[in-house]
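> sequence isn't available, so here's the structure alone:
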């Protein structure tokens, strides 16, 4: 099959003609932040990677869960493993993706196109969102030549913002899972982490509405203010 470079980029991934057409159709997406958290569609995402170096490590799998009309829609879930060369290291013990699973994964460009199609115009939430956002942004640039612009809301900031006396500000996902008594069958698996994160989001959204906050963008503004206050001297 013949391959075609797509778009005007300094490093241009080679895409098939069909992949290029799919990407062009998805470029028209306009990510939204002006959503009512009671009704709008949002996506909770988690990625597993080769490691924690945001400059060098790579995305291995993506798990995502849709929240819409104030509930988790289990009919709208996403999961994929990207075909990567297996790298030896301790990270395999965490994400559990061995050489066979990675060899059987989806071609990275196809996997990312499928995720972008699933995502649509929906904004995202993730626990420690900066990591997921930066890793996905790199993957989209390297494997598709696409500038990923979807907004993220950090659950790790949203939780202590709404429950300031519950746990220390830097508490991890496991701490919040235990605090709210959420059941989780598996951790460090993209889909399972996305699902339990979505359950946590719903509990936080209920609290936000009691505060009088109804919109995704408002929560983003409040998280940015919380982040600045945490960096202030004496915090």
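Good, I have the coordinates. Quantities reported herein were computed from a predicted structural model and do not represent experimental measurements. Residues are numbered from 1 along each chain as shown.
> going forward, measure contacts and count neighbours with C-alpha atoms only.
Fine.
> for the longest helix seen in the chain, packing partners?
Secondary structure of the chain read by DSSP state H shows that its longest helix is helix 190-211. The helices and strands touching helix 190-211, judged by 3 or more CA pairs under 8 Å, 6 or more residues apart in numbering; DSSP states H and E, are strand 42-49, strand 59-68, strand 71-81, helix 155-162, helix 173-180.
> between it and helix 155-162, how big is the angle?
Orientation note: helix 190-211 sits at an angle of 30 degrees relative to helix 155-162 (axes from the mean of the first three to the mean of the last three CA atoms, to 10 degrees).
> and helix 190-211, what's buried?
Across helix 190-211, burial judged by 16 or more other CA atoms under 10 Å covers 190-202, 204-206, 208.
> try stretch 17-24
19-20, 23.
> which of these fall in helices?
Going by DSSP H, the helices hold 19-20, 23 from these.
> follow-up on the earlier one: return the most buried member of the helices and strands packed on helix 190-211.
strand 42-49 (a mean of 27; mean count of other CA atoms under 10 Å).
> residue 31 contacts residue 151, doesn't it?
Yes - if you go by CA atoms under 8 Å, residue 31 and residue 151 touch, sitting 7.2 Å apart.
> need the overlap of contacts for the two.
residue 123 (CA atoms under 8 Å, 6 or more residues apart in numbering).
> give me the neighbour count for the spatially closest residue to residue 107 that is not a sequence neighbour.
Distances taken as CA to CA, 6 or more residues apart in numbering put residue 83 closest to residue 107, at 5.3 Å, once the chain neighbours are dropped. By other CA atoms under 10 Å, the residues close to residue 83 number 21.
> how about residue 12?
Other residues close to residue 12 by other CA under 10 Å number 17.
> shouldn't it be in contact with residue 3?
No - between residue 12 and residue 3 there is no contact under CA under 8 Å: 11.7 Å.
> report the contact partners of the residue nearest to the spatial centre of the chain.
Central residue of the chain (CA atoms, centre = their mean): residue 45, 3.2 Å from the mean position. Listed by CA under 8 Å, 6+ apart, the contact set of residue 45 reads 62-65, 124-126, 132, 190, 194.
> second one coming, line it up with the first:
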């Protein structure tokens, strides 16, 4: 029987959870691995709101891109245990019932499972800054773990690669509609992760035709693109 492990600071975890946390593999650095070989994890979080300092993660969806395709048999999905969660406007949008949150998975177990699923792979997300900050805070508060994985923002990749052929708005729905992708369910973590992965594959095909064939090259080009975007408003 595992006994709780008490620390003066940080979350209270059981010994087995501490061991799992300490065995998590560090992220691999972005390199020149070709896009059609690279393993990537596409992540989406549903949260109680948009305040990155106060709101919390309610559900997580993730899917793997590897060998140039979406590995439908390699997905992660979890609704976290959140007792007495208020039914906010955000909760109504993503449709997670209070009963689902009451029956959710222990947050420490869910986040350990997620990080084991991610492994050392880079993470893709749409509006990745939000997901990165929310996940970083959740991991720190729940596990005492510091997230170091590199994130690639598909919401930046899309307009960078399609400057002259893009929708008026820069939302996930807008880009999916632009490329004729069918999204069966929105504001659901797993469905949004899958839609983001499908969009990413289209964009990676465009990237290769533009001479960008690795996430390292993508990251470098994004950095230059951001500088040009900032210069336009100076």
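Cool, the structure landed. Keep in mind it's a predicted model, so treat the numbers as computed, not measured.
> quick revisit: dump the contacts of residue 45 of structure 1 to a markdown table, plus distance to residue 78 of structure 1.
Below are the contacts of residue 45 of structure 1 laid out as a markdown table (distance: CA to CA, whole Å):
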| residue | distance to residue 78 of structure 1 |
| --- | --- |
| 62 | 8 |
| 63 | 6 |
| 64 | 5 |
| 65 | 6 |
| 124 | 13 |
| 125 | 14 |
| 126 | 14 |
| 132 | 15 |
| 190 | 10 |
| 194 | 10 |
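> A helix includes residue 110 of structure 1, no?
Yes - looking at residue 110 of structure 1 with DSSP: H, G, I helix; E, B strand; the rest coil, it is inside a helix.
> which residues touch it?
Here residue 110 of structure 1 is in contact with residue 19 (CA under 8 Å, 6+ apart).
> now which residue in structure 2 aligns to it?
Under the alignment (TM-score structural alignment), residue 110 of structure 1 maps onto residue 109 of structure 2.
> from residue 17 of structure 2, how far off is its match?
8 Å (CA to CA, to the nearest Å).
> go on, residue 44 of structure 2?
24 Å.
> what's the closest non-adjacent residue to the residue mapped onto residue 66 of structure 1 from structure 2?
Using TM-score structural alignment as the criterion, residue 66 of structure 1 maps onto residue 64 of structure 2. The shortest distance from residue 64 of structure 2 to any non-neighbouring residue, by CA to CA, 6+ apart, is to residue 41 (4.6 Å).
> repeat that for residue 144 of structure 2.
Closest to residue 144 of structure 2 by CA to CA, 6+ apart is residue 10, at 5.9 Å.
> chain center to stretch 44-59 of structure 2, what's the gap?
12 Å (CA atoms, centre = their mean, to the nearest Å).
> who's in contact with it?
Contacts of stretch 44-59 of structure 2 (CA under 8 Å, 6+ apart): 60-62, 77-82, 88-91, 94, 101, 125-126, 130-131, 133-135, 138, 187-190, 192-193.
> run a quick neighbour tally on residue 149 of structure 2.
Under the criterion other CA under 10 Å, the count of neighbours that residue 149 of structure 2 has is 19.
> which SS class is it?
Applying three-state DSSP: residue 149 of structure 2 is coil.
> show me the contacts for it.
Here residue 149 of structure 2 is in contact with 26-28, 120-123 (CA under 8 Å, 6+ apart).
> same check, this time on residue 134 of structure 2
Counting by CA under 8 Å, 6+ apart, residue 134 of structure 2 has contacts 52, 56-57.
> now residue 28 of structure 2
120-122, 149.
> can you tell me the SS state at the nearest residue to residue 158 of structure 1 once chain neighbours are set aside?
What sits nearest to residue 158 of structure 1 in space, not counting adjacent residues and going by CA to CA, 6+ apart, is residue 223, at 6.2 Å. The three-state label given to residue 223 of structure 1 by three-state DSSP is helix.
> what's next to the longest helix of structure 1, contact-wise?
Against helix 190-211 of structure 1 from outside (CA under 8 Å, 6+ apart): 37, 44-48, 61-65, 67, 70-72, 78-79, 126-127, 155, 158-159, 162, 173, 176-177, 180, 182-187, 214.
> how far apart are it and its match in structure 2?
Compared with structure 2 after fitting, helix 190-211 of structure 1 deviates on average by 0.4 Å (mean CA distance after the TM-score superposition for structure 1).
> distance between that helix and the chain's centre?
14 Å.
> just the angle between it and strand 71-81, please?
Using the same axes, to 10 degrees: helix 190-211 of structure 1 against strand 71-81 is 150 degrees.
> if we can go back for a sec, could you export the helices and strands packed on helix 190-211 of structure 1 as TSV, including distance to residue 228 of structure 1?
Shown next, in TSV, are these (distance: least, CA to CA, whole Å):
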stretch	distance to residue 228 of structure 1
strand 42-49	24
strand 59-68	28
strand 71-81	31
helix 155-162	11
helix 173-180	21
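> contact partners of the helix or strand hosting residue 100 of structure 1?
If you go by DSSP states H and E, residue 100 of structure 1 is part of helix 99-103. For helix 99-103 of structure 1, contacts defined as CA under 8 Å, 6+ apart pick out 60, 81-86.
> tell me which residues of it are tucked away?
Buried positions in helix 99-103 of structure 1, judged by neighbour count with 16+ other CA under 10 Å: 99, 102-103.
> need the counterpart of residue 47 of structure 2 in structure 1.
For residue 47 of structure 2, the residue aligned by TM-score structural alignment is residue 49.
> for the residue nearest to residue 64 of structure 2, give its distance to residue 124 of structure 2.
From residue 41 of structure 2 to residue 124 of structure 2 the distance is 6 Å (CA to CA).
> and if you look at residue 171 of structure 2?
15 Å.
> next: residue 112 of structure 2.
From residue 112 of structure 2 to residue 124 of structure 2 the distance is 19 Å (CA to CA).
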